[in-house]
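K.L.:
The following block contains a protein sequence and its predicted model.
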Amino acid sequence: MRHPIFAMCSMAAALLAACGGNGPRPGEQSPRLKFSSQVSFGDNISDVGTYKVGAIAAMGGGTFTINGNNSATYPALTGKNWSELIATQLGLPAPCPAVTGLDGDPALGFSVAVQAQPNCFAYAQGGARVAHPVGEGHKATGSPLGALTWPFASQVQNHLAKVGGKFKGDEIVFVAIGNIDLMFGLTELSANASAAGSSAGRTAFATSLASQLAAGASDPGSAAQAIGAAIAAEAARPGSDDNSVVLAGVNAAVLAGNSGAASPAVFGPMAAKAQAEAAAAGSAAGNAYAAAQGPLLVQSMTRTAGEVVSIVKGQLLGNGANYVAVINMPDVSSSPAGQSQPAAIRALIDTIVKSFNDTLAAGFAGEGKVLLIDAFTNSRDQFSNPTPYGLTNNRETACDLSPAKNPLGSALVCNGSNLKAGDVSHYAYADLVNPTPYLQWLLARQVAEKMIAKGWL
């Protein structure tokens, strides 16, 4: 069951160093730099257990991957994320969440008092954004989970408050943030585009049906107005549906003098034609809205990346941090969630991610205290060429996300008991967006390689 890559490079310190190219000299296993502690900020990918409490813990969950150590069955299923693996490589204690708790529905076990952990410096929280406090799973979104989603900006302030306002300068600081901001922007864009499409579709349906039904009346112009009014009134009535709207139009047409419209053989094809025209109009309107608003989302995410740069420079470096590794946004469009989108949306995602990452690159250019890690290029290559990376499936989820198996439909409560059948240990994704422990390991290996090249490891 041991994968060749694991045989060549174990996930302990020797593994990450040996895979790093310009690693320690022969016989040297200790890092070049001795960091006093590891501090991490971000979202799902770096969360080491903020929500591992209450019902989440009872369900065998707590982190956004395949939870639990199942390595006895499949060596890759360690249950660890990349920040835990890096801590091992650095000879540091396993990272622990800076706070734990949930602010959700008590009836479901999702209300657990928030507790600060004074000696823990892993601030990343699943669902967190860069500056906005309402992230994925927050109760303000209507989610019963009540995820805390303290943003990156707050995470940093919380750490500074804990350590007296200054970094000592010998900590290694990791930042991985931005994915949830993208998700929120896309969700809002999709909802608004759908609303625009639905509105245009309803208008097109009513116009088409009224026009067809009025054509057989003695005064088509007046009939069209009366039929249109009847259709609008029925559509606005609570409890109406497509059939009742059509029948309202038919009745109005009969009253307007088109008695033949009462036959299903007559109004049926008319309704079908109206529905086809409505679908075309709705699709066009939705696409037009997305095309018009997409550039605004690109601009918004570019500003968000600028906020990341500002926080890192002003609050991290400006307060004494000397070693900051920032992981850019991965190839989101290649995740199962991204793959499910139409081509136009995938292209928009790529544009957004490129702009976000380019802003990070420009913002940190020439800054020797910041190591920018290009997760995007690696993740895109992993999607296009999975075999050299040891990946067996990068299109499907390893976790069974059905309600019966996974009540949250999320990697947060995925574990060895609710995986899909067969060996999923080398799948890329646990759920639609969150990586498996194996993909986490690939990220850890990349981080180690870049730290070695930088002289930090």
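P.N.:
Everything's here; your move.
K.L.:
hey, let's count contacts and neighbours off CA atoms from now on
P.N.:
Fine.
K.L.:
How much space separates Lys420 from Asn406?
P.N.:
Relative to Asn406, Lys420 is positioned 11 Å away (criterion: C-alpha to C-alpha, to the nearest Å).
K.L.:
Show me whatever sits in contact with both of those two.
P.N.:
Asp400 (C-alpha atoms under 8 Å, 6 or more residues apart in numbering).
K.L.:
for comparison:
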Amino acid sequence: MKPAKTIPAARQAYWLRAVQTAMACAAIATLAACGGGDDNNDNTPAGGVKLQVVSFGDSLSDVGTYAPVATANFGGGRFTTNPGQVWTQNVAQYYGDTLAAANTGGFGVPLQAASGFGYAQGGSRVTLQPGVGHATPGTANADFSQATTIPVNDQVSQYIASHGTFNANQLVLVNGGANDIFYNLTVAQATAAGIQAQVAAGTITPAQAATAGAAATTAATTAISQAAIDLATVVGRVVQAGATHVLVSNVPDIGGSPQGLASADKGATLSQVTQLFNGTLQGALQKAGLLSKVIYVDAYAWIDGVQANYQSNGFSVSNTGTACNLSAMIAAATKAGQPNPTAFGTSLFCSPQTYTVANADQTYMYADTVHPTTHLHALFSTFVEQQIAKAGLGK
């Protein structure tokens, strides 16, 4: 995983206090406005196959959990180049469905059930709270004062509690794991900082520091591996509850993202730990007899392939920049006196007026340091549809 010092402290905060002040909202609003995108994949159902899509996961699949606040104040709403869609929405449209959020709220608004089947929430880990961007335990109204980050396992529990079972006319999309990687890296970062402080104070020797550092690394990789095993268990719950069409996407190559490129080792460690998660997930699915029952999509290899040939895929910028002008968004929040302005540097609050350049949603691969643009989401949804067709469903 990426060395601790390369992960900004704001990463754990992620969207902390993102909507705390009206002044910050007004400042960002001078940059933000709603607009239109090109890649919304309005294809008719493939081969006449009409399916209801149900989605569980994190920000890559979140269709608008935090939209009530983000859209109203910034013109954002999803973790991409808004108002563009994410891949789960595109896939739903491809099979004749419309995917809406199952719950909406967060950032001071209590989470409320909605009518959709998009259960994925930005910041969610596989089974544990707090997720990335969730309030610190003990904070007033911690469940919704910031990001709600309901774990993927709990998302499935919510669906089963409301609907009982899945059916043969549904396509269930599952992703997760990236936030477990980010979370455990942040823990490792804090541990490493504490160790270095002890060395500087002379309370432990360099040898003791090395031992403690190795233990922290082991703890992080163990937790990440466990999250992968847990995700396989979540998939098992979905299958056991009657789902016959289940697609599982592994974690894309985080090391190849702008965040990875900015790290000390240019993303090498991040890529290695993402591979650890993905390998463990695939192995756990195989061990449980689930791999043959699901459509396993290798998002890691896919995005590496797109990045290696980014120009032929329609992009002018790969991982060397972001479609959203994050520095301008952060500067506006700083000028407004926002106590944590870096929390505004995410695609959740991005709209056409905060694009780095016009049409950036089509020419850049990444909206922010980790999230795909509208165009990259569209390409991924097409790839997913192809994998589904290869499995014998649709064409």
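P.N.:
It's in. Just so we're clear, the structure is a prediction, and the values are computed from it rather than from any experiment.
K.L.:
related to what we said a few turns ago, if you count what's nearby, which of Lys420 and Asn406 of structure 1 comes out ahead?
P.N.:
Asn406 (20 against 14; other C-alpha atoms under 10 Å).
K.L.:
Touching, the more buried one and Val413? I think so.
P.N.:
Yes. Counting by C-alpha atoms under 8 Å, Val413 is a contact partner of Asn406 of structure 1 at 6.8 Å.
K.L.:
show me the contacts for the residue nearest in space to the middle of structure 2.
P.N.:
For structure 2, the residue nearest the mean C-alpha position is Ser59 (3.1 Å; C-alpha atoms, centre = their mean). Taking C-alpha under 8 Å, 6+ apart as the criterion, Ser59 of structure 2 is in contact with 78-79, 120-124.
K.L.:
got the contact list for Asn179 of structure 2?
P.N.:
Neighbours of Asn179 of structure 2 in contact, by C-alpha under 8 Å, 6+ apart: 58, 123-125, 131-132.
K.L.:
what ranges do the strands span in structure 1?
P.N.:
38-42, 99-103, 111-116, 172-176, 324-327, 370-373, 393-397, 427-429 (DSSP state E).
K.L.:
which helices and strands does the helix ranked longest in structure 1 pack with?
P.N.:
Counting residues, the longest helix found in structure 1 (DSSP state H) is helix 264-311. Other elements packing on helix 264-311 of structure 1 under the criterion 3 or more C-alpha pairs under 8 Å, 6 or more residues apart in numbering; DSSP states H and E are helix 179-214, helix 343-364.
K.L.:
Reformat those helices into a markdown table and put distance to Thr392 of structure 1 next to each item.
P.N.:
Formatted as a markdown table, these follow (distance: least, C-alpha to C-alpha, whole Å):
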| stretch | distance to Thr392 of structure 1 |
| --- | --- |
| helix 179-214 | 24 |
| helix 343-364 | 23 |
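K.L.:
Gly169 of structure 1 is nearest to which of those helices?
P.N.:
Taking C-alpha to C-alpha, helix 343-364 is the member of those nearest to Gly169 of structure 1, at 18.4 Å.
K.L.:
For the stretch 51-200 of structure 1, just list every one of the helices.
P.N.:
54-58, 82-89, 152-162, 179-214 (DSSP state H, counting those that start in this stretch).
K.L.:
what residues are up against the equivalent of Val246 of structure 2 over in structure 1?
P.N.:
Using TM-score structural alignment, the partner of Val246 of structure 2 in structure 1 is Val324. Applying C-alpha under 8 Å, 6+ apart to Val324 of structure 1 gives the contacts 172-175, 316, 369-371.
K.L.:
Same check on Asp304 of structure 2?
P.N.:
Contacts of Asp304 of structure 2 by C-alpha under 8 Å, 6+ apart are 253, 256.
K.L.:
and if you look at Gln275 of structure 2?
P.N.:
Asp253.
K.L.:
Give the equivalent position in structure 1 for Arg11 of structure 2.
P.N.:
In structure 1, no residue is matched to Arg11 of structure 2 (TM-score structural alignment).
K.L.:
For Val187 of structure 2, see how far away Arg11 of structure 2 is.
P.N.:
Counting by C-alpha to C-alpha - Arg11 of structure 2 and Val187 of structure 2 are separated by 11 Å.
K.L.:
quick revisit: looking at the contacts of Asn179 of structure 2, spot the one nearest Gly106 of structure 2.
P.N.:
Once C-alpha to C-alpha is applied, the member of the contacts of Asn179 of structure 2 that ends up nearest Gly106 of structure 2 is Gly123, at 11.6 Å.
K.L.:
Identify the residue of structure 1 aligned to that closest one.
P.N.:
Checking with TM-score structural alignment, Gly123 of structure 2 has Gly127 as its match.
K.L.:
And Ser316 of structure 2, by the same measure?
P.N.:
For Ser316 of structure 2, the residue aligned by TM-score structural alignment is Thr392.
K.L.:
who's in contact with the residue lying closest to Ala200 of structure 1 once chain neighbours are set aside?
P.N.:
Closest residue to Ala200 of structure 1 apart from its sequence neighbours, by C-alpha to C-alpha, 6 or more residues apart in numbering: Gly282 at 5.2 Å. Under the criterion of C-alpha under 8 Å, 6+ apart, the contact list for Gly282 of structure 1 reads 196-201.
K.L.:
would you turn these into TSV with neighbour count and distance to Gly455 of structure 1?
P.N.:
Listed next are the contacts of Gly282 of structure 1 as TSV, based on neighbours: other C-alpha atoms under 10 Å; distance: C-alpha to C-alpha, whole Å:
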residue	neighbour count	distance to Gly455 of structure 1
Ala196	20	53
Gly197	24	54
Ser198	19	56
Ser199	17	58
Ala200	20	58
Gly201	25	59
